[in-house]
Every structure is written in structure tokens, then in C-alpha cells.
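# Sequence first, predicted model second:
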Amino acid sequence: MGWLAMSRMSMGGHDTPKGYLDAQFTYERGAQDGKRGLKVLASSCVNNRVWYGAVQQIENGVAGDVFAVICLVNWNPKARDGYHFAYKQMDECVGPCEAECPERILDLLTETDKPHAIDWRARCRAAIASRRRDVPDGALVRFERALTCGDGQEAIDFRVRKDGAKLRFFRADGAGPYRVRNFYKLGWSIVLETKVHRTVFARAGEPTKEMLKCA
């Protein structure tokens, strides 16, 4: 399916892409053998760029399987051409490239035997696990592939400094800071470093901690 574009006036009174898409995938229609429909159990429109929904099949009032619907979103409320909102829908069975579905939505999906859907769910889970990896302040991070810095130099090892919730990266020669886009999606590992602690010797006649413990 291609893109469907519209003005804000055509969004049925909904002020956001999420509101419109939640309503779009919640409906009930008459069929020859009764009524069929869909119901959005939970959804999220991540950065107003991708909408993820856990959508349940309804047949004659009976709740059925829950599958994932994914919509690419183009949201520009100030568009001069009048097309403020556009979306392109697909479901998990086609194996979308976008795989940032929130965990609370994944947890609502029923089991599936569709290979592309299984792969897509696994990629979403892997992305969630990656974002949960802790990167300590001062850690040395090694990337699987060299990154090109703003000055044209390439490097695989970077020292991480935390600036609140943001991560800043410095090369081994001290150059930086740099930002690494989609950091948690890249292949990287934390380099284990041996830390050498300064040895403190007691002065002559001064009791050591061991001597104090035995006193």
C-alpha cells in the first residue's frame, strides 16, 4: 500500500497522527456471515514518525488474535501545500525495517507462525535490550566498525562522558566531543580496563590498618 496524504481538516477532528490512526484501526463492519472489525488495544507514535499498534481482530463480538500494525508517518502541521499528514500502513507479516516498537505493545501480541513477523518481533526485542545496556561514565567503548569523525579521522575506540541523559564521545587523542547517532543500534562493546591503584606506604612508626585491627 502506498502513502495516503490529507489536510488537518480531513483528519476527522483528530489533532494528532496517533489519534487519527487509533480511530482508523478501530472499527466494526457488516459481513455476509456477521460482523468483523478491529480494535486498537495499545499504540504509540514514536517521535511522530512511526506508529505502532497492537490490533485485535473482532468477529461477531468475539475477540481474536492480536497482531502488530506499523504506519510510517509524515506529520507537518505547517505544510504550505495543505498536506499536513500522510501515512503508509503495513503489518508485521511483511517484516518492516522499522523495529522500535515499545515493549508494552509487543507484550499484547498473540503467538504467530509467520516468519517475517517472528523476525520483526525479535528485532524489536533486541532493540529494547540494547537501549537498556548501561554505559558508565568514563567507559571506553569499541565499535565493530570505524566511525568517521567531523574532521575526517576514523576511530573505533571512544571514551564516553555523560552529560545528564546525553552521551558525549571522545577519541583516544582527546578530540571531541562527538555525538553518535543511533548509538544503541550500532555494534559496540565496553572495553574492560585494568585500573592501577596508588599504593600508600605507612610511615615508620605509624600503625597500619592491619595493626589497628589486631590491637
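On my side now, so go ahead. This structure is a prediction, so every number in the text was calculated from the model and none was measured.
# Going by C-alpha atoms from here, please, whenever you check contacts or count neighbours.
Fine.
# And the contacts of the helix or strand in which A117 is found?
According to DSSP states H and E, A117 maps onto helix 115-131. Here helix 115-131 makes contact (C-alpha atoms under 8 Å, 6 or more residues apart in numbering) with 92-96, 99-103, 106, 112, 184-185.
# same for the following helix or strand past that helix, what does it pack against?
Note on helix 115-131: by DSSP H and E, the next helix or strand toward the C-terminus is strand 140-148. Using 3 or more C-alpha pairs under 8 Å, 6 or more residues apart in numbering; DSSP states H and E, the elements in contact with strand 140-148 are strand 154-163, strand 188-190.
# Next one for the comparison:
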Amino acid sequence: MTSAGVGGHATPKAYLDDQFTYSRTVDGGGTRGMRVIDSACVGNRVWYAAAEIVEDGEPQYVIALVCLVRWNPKARDRYVFAYKEMEESMGPCEAGCPARILRLLSPTANEHALDWRRRCLVRLRLHARKIEDGMRLRFPRPMAFGDGHSGTDFIVVKKGESVTFRSDVGRSRYRITGFRDLAWVVVPETRVHRTVFTTSPLSANAA
């Protein structure tokens, strides 16, 4: 849609929050609708929301909504925004939902929704791992690069929010896209302690 189609909303999040908050009259009387309780548009690429189902003005339960987002406010053809909507029971591939939204969802027995929630929790745990400069990480499979290097062990080089990796056998620096989603482990540093010899009382007397 064009900027006019976005209806004056400045961001994809604002538009989708409004789009999925509504109430409609159903056949036979009464109303049914939805209300977005909380949402996040991660990287302006994926919108995640906790949406409350409302019937006749009464809250019923809360589900997760997921929208793939394409947002380009400088598009030459003026089509700045597009989205594809899903809900958790469809088992979306995208599983980067923030924890605060997951906590708002109602219990469910739907296997696709449960699988999606599990994948989100696994990703949250992976992303919660602490990264420090100088750490040695071991990846589950060899990482190959354009300079011909391939290996599983790399040293973290962290400067502020920037994270790159150094080979454990050289000085080359590498970027590993999506490394937080991979099942790496920290290789403990082996420390060699200096041996201290002390003089025994017998030796001192003998001298």
C-alpha cells in the first residue's frame, strides 16, 4: 500500500496495532472483535502481538499474531508498506517474539501454537547468553569463509555492541551472521598456575 493507504500512521507498528483492534457485529446479534494488548515490530521486519479476543464486550482469551512486514518509506513507486498476517496456530516460521508478549498469552492445546511458543522460548534462551570480549566459542559445525578458512573455534572480539570473531589459529576477523541463534558453547580457558616451592622447617634447621 501507499503512504495514503497506511492512513496517516507513521510506522508499521502503529498501523497494525490499529488494524487488529476492532469490533464487528455478527449474524444473529452480538459483537466479536479483537484488541491488541501489546506488540513489537522487530527490526521493522516482523510484528508480534498479544491480541485479546473479545465477544459482546467481554474478554475471552489472548492469542499471538505475527505479521511479516515490508517497510520502505522511500520507495520510488510509493508503495511503502506491505504485510502478511498469521496467527500462532498457523505455526509461523518467525520465532523472535519478545518474552513480555509471550507472557500475556492464554494457555492453549493447539500443537502448532505450542511448537511456535517453544521455538520462541528456545531463541530467547539462546539470545540471553552473555558474550564477552576474548571468549572462545565452539560452533556445532565448521564455519567456512571466503578466504578459505574453515573452523569451529573462534575468539570473540567485542567493541561496544559490535561483535566479530577471530580465528583461533590466525589474526583474520570474521562476521558470523545470526551467531546468537546457533548452538555454540563457551570453551573454558585453561589456566596454568605457577608452582611455589616453600622451605620446610627441617631444611632450614639443617642449613
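Looks like it came in fine. Here the structure is a predicted model, which means the values were calculated and not measured.
# Assign the aligned residue in structure 1 for T190 of structure 2 to helix, strand or coil.
Using TM-score structural alignment, the partner of T190 of structure 2 in structure 1 is T194. What DSSP: H, G, I helix; E, B strand; the rest coil gives for T194 of structure 1 is coil.
# Tell me where structure 2 has strands.
Along structure 2, counting by DSSP state E, strands occupy 22-25, 31-42, 46-55, 58-71, 81-87, 136-144, 150-159, 162-167, 173-174, 185-186.
# Next, format the ones you listed as TSV and append distance to V6 of structure 2 and mean neighbour count.
Shown next, in TSV, are the strands of structure 2 (distance: least, C-alpha to C-alpha, whole Å; neighbours: other C-alpha atoms under 10 Å):
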stretch	distance to V6 of structure 2	mean neighbour count
strand 22-25	16	14
strand 31-42	16	18
strand 46-55	15	23
strand 58-71	11	19
strand 81-87	8	15
strand 136-144	42	15
strand 150-159	39	18
strand 162-167	34	16
strand 173-174	40	16
strand 185-186	45	14
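# need those in JSON lines with distance to T195 of structure 2, can you?
Formatted as JSON lines, the strands of structure 2 follow (distance: least, C-alpha to C-alpha, whole Å):
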{"stretch": "strand 22-25", "distance to T195 of structure 2": "73"}
{"stretch": "strand 31-42", "distance to T195 of structure 2": "53"}
{"stretch": "strand 46-55", "distance to T195 of structure 2": "57"}
{"stretch": "strand 58-71", "distance to T195 of structure 2": "59"}
{"stretch": "strand 81-87", "distance to T195 of structure 2": "63"}
{"stretch": "strand 136-144", "distance to T195 of structure 2": "26"}
{"stretch": "strand 150-159", "distance to T195 of structure 2": "28"}
{"stretch": "strand 162-167", "distance to T195 of structure 2": "31"}
{"stretch": "strand 173-174", "distance to T195 of structure 2": "36"}
{"stretch": "strand 185-186", "distance to T195 of structure 2": "27"}
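# Appreciated, that's everything.
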